[in-house]
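Undergrad: Let's see this in three dimensions:
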Amino acid sequence: MAEQNSTHDFETSLNNMEPNMNIPSDPPEPSLSEQTTPQKTASNSELSSSAPRSIVGDIISNRSKKSSFPTSSPIFNNEKKAAQRNRTRQSRRETSTLQKRGGLDAMEKFIMESEQRDEMENLNLQAMNHSIPFDHITTLEEEQREQIELEDDDLLQFIEHREEYERELEQLLSEFSVT
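TA: Here you go, the predicted model:
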């Protein structure tokens, strides 16, 4: 019977509750007449011991203990730490890769040799593209030999006729000088 009375009392108290009634887990509502003055300001420890504890108050006090900005998001700190971990991880990865590749000097030497090899291949390709085919060279050489032989024949013929030309020239000069 006592159980039924306590259950009945609980139900009637729930029915009689106002809809906007403060629940102890809610933060206390500031009143308009109250103004914060140095005498009325209390520390977090005094508030937590004298006022009913609320979830929001606990969250804010935990945040204020963790950082200097009590209302900052805890996600921001986690992102900051994750970014730092990623930078550290990336730095270690680069250092490890550098060591595996033999250091900066070896990498620089490898790159220079690779570039030189690539440039030589490029030059060889250009030389092959701009070179004259062997068949064409032989035909040009034959044409050049024939022309040289013709010029030699003309030169020999001129030398043979030179004496004749000299005599004719002397004869013409003597005719002009006599007159």
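
Undergrad: Only C-alpha atoms from now on, for both contacts and neighbour counts.
TA: Fine.

Undergrad: Where do the strands of the protein begin and end?
TA: In the chain, no strands are defined using DSSP state E.

Undergrad: which residues in this structure form helices?
TA: Listed in chain order, the helices of the chain (DSSP state H) span 2-16, 44-50, 55-66, 74-100, 103-130, 134-178.

Undergrad: one more to put side by side:
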Amino acid sequence: MIGNLDFLTPKGHDQASEFQELESPEGELHLRFFATSRDEFALPATGIKEVISLPPDRITPIPNVSPLLLGTLNVRGRVIWVADLGQFLGELSPLSTDRSEISVIAIEDQDAMLGLAVDRIVGMDWLNVDEVQMPTNAPDGMVPFLRGEWVLDTEELKFLRLLDQIAILRSARWAA
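TA: The predicted structure follows:
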């Protein structure tokens, strides 16, 4: 009786269809998001501490700091700086804070943590890093913070750009 698997499936059902193999994902897990309404980016999941959606009034503005910084945020007793990722990467207009929630991606390296405020989160996706190409028409101010890009549509020039969170964290732009 124990060696007979017939008792696990109803009569007339094919066991193969009931116990399908799980597909193993290819590539590495990445978070996809829009820093601005038109630019899509990805960050490796291993470099992300957490993703937070919160009302804009939870970010405390700090006077006399870089205009790239929106302020600070208290996350379970730890204070982290929150930056406008779009402006950091060269977007001229600031992230709109006139909304009910702002998405913040907390990245970390060693003891440094930074929250990146973005336009919207797309979700998690398995991406093949072997298909990453060197950036072709990325703005010069963005290139130092890119590991490469995936071409999504050559006709419409749509790219998914892979960010380097370590380069972002260690950037001298934060002192400006």
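
Undergrad: Quick check: TM-score for this pair?
TA: The TM-score (TM-score structural alignment, normalised by the length of structure 2) is 0.18; 51 aligned residues with a CA RMSD of 4.8 Å.

Undergrad: coming back round to it: for the helices of structure 1, could you give me TSV that also reports mean neighbour count?
TA: Output for those, formatted as TSV (neighbours: other CA atoms under 10 Å):
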stretch	mean neighbour count
helix 2-16	10
helix 44-50	11
helix 55-66	14
helix 74-100	12
helix 103-130	12
helix 134-178	11
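
Undergrad: my guess is D125 of structure 2 meets F41, correct?
TA: No - with contacts counted by CA atoms under 8 Å, D125 of structure 2 stays clear of F41, the gap being 11.7 Å.

Undergrad: more crowded one of those two?
TA: Neighbour tally, D125 of structure 2 and F41, criterion other CA atoms under 10 Å: the higher count belongs to F41, 22 against 16.

Undergrad: And that one, which helix or strand is it part of?
TA: Taking DSSP states H and E as the definition, F41 of structure 2 sits inside strand 40-44.

Undergrad: And the contacts of that strand?
TA: By CA atoms under 8 Å, 6 or more residues apart in numbering, the residues outside strand 40-44 of structure 2 that reach it are 28-35, 159-165.

Undergrad: Got a PyMOL select line for the buried ones in these?
TA: Restricted to buried positions by 16 or more other CA atoms under 10 Å, the PyMOL selection for these reads:
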select buried, resi 29+30+31+32+33+34+35+159+160+161+162+163+164+165
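
Undergrad: Could you find which two of the contacts of strand 40-44 of structure 2 are furthest from each other?
TA: E28 and A35 (20.8 Å; CA to CA).

Undergrad: Quick one: residues contacting V104 of structure 2.
TA: V51, I52, S53, L54, V82, G115, L116, A117, V118.

Undergrad: same deal with I121 of structure 2?
TA: Contacts of I121 of structure 2 (CA under 8 Å, 6+ apart): L31, R32, F33, F34, S103.

Undergrad: Repeat the analysis, applying 7 Å as the threshold.
TA: Going by CA atoms under 7 Å, 6 or more residues apart in numbering, I121 of structure 2 touches R32, F33, F34, S103.

Undergrad: any idea which of those is closest to T72 of structure 2?
TA: S103 (14.0 Å).

Undergrad: For the closest one, give its distance to F33 of structure 2.
TA: 10 Å (CA to CA, to the nearest Å).

Undergrad: Can you pull the residues that touch both of these two?
TA: Listed as contacting both S103 of structure 2 and F33 by CA under 7 Å, 6+ apart are R120, I121.

Undergrad: circling back to that earlier point, inside strands: which ones of the contacts of strand 40-44 of structure 2?
TA: Among those, the members that lie in strands (by DSSP E) are E28, L29, H30, L31, R32, F33, F34, F159, L160, R161, L162, L163.

Undergrad: so the third one makes contact with V122?
TA: No - the criterion here is CA atoms under 7 Å, and H30 of structure 2 misses it with V122 at 10.6 Å.

Undergrad: roughly how far apart are A127 of structure 1 and Q90 of structure 1?
TA: Taking CA to CA as the measure, A127 of structure 1 falls 45 Å from Q90 of structure 1.

Undergrad: What of E11 of structure 1?
TA: 62 Å.

Undergrad: do S49 of structure 1 as well
TA: For S49 of structure 1, the distance to Q90 of structure 1 equals 47 Å [CA to CA].

Undergrad: Which positions in stretch 112-121 of structure 2 come out as buried?
TA: Buried residues in stretch 112-121 of structure 2, counted by 16+ other CA under 10 Å: M113, L114, G115, L116, A117, V118, D119, R120, I121.

Undergrad: ok, now which ones touch the first one?
TA: Put plainly, it is M113 of structure 2. Neighbouring residues of M113 of structure 2 by CA under 7 Å, 6+ apart: I80, A106, I107.
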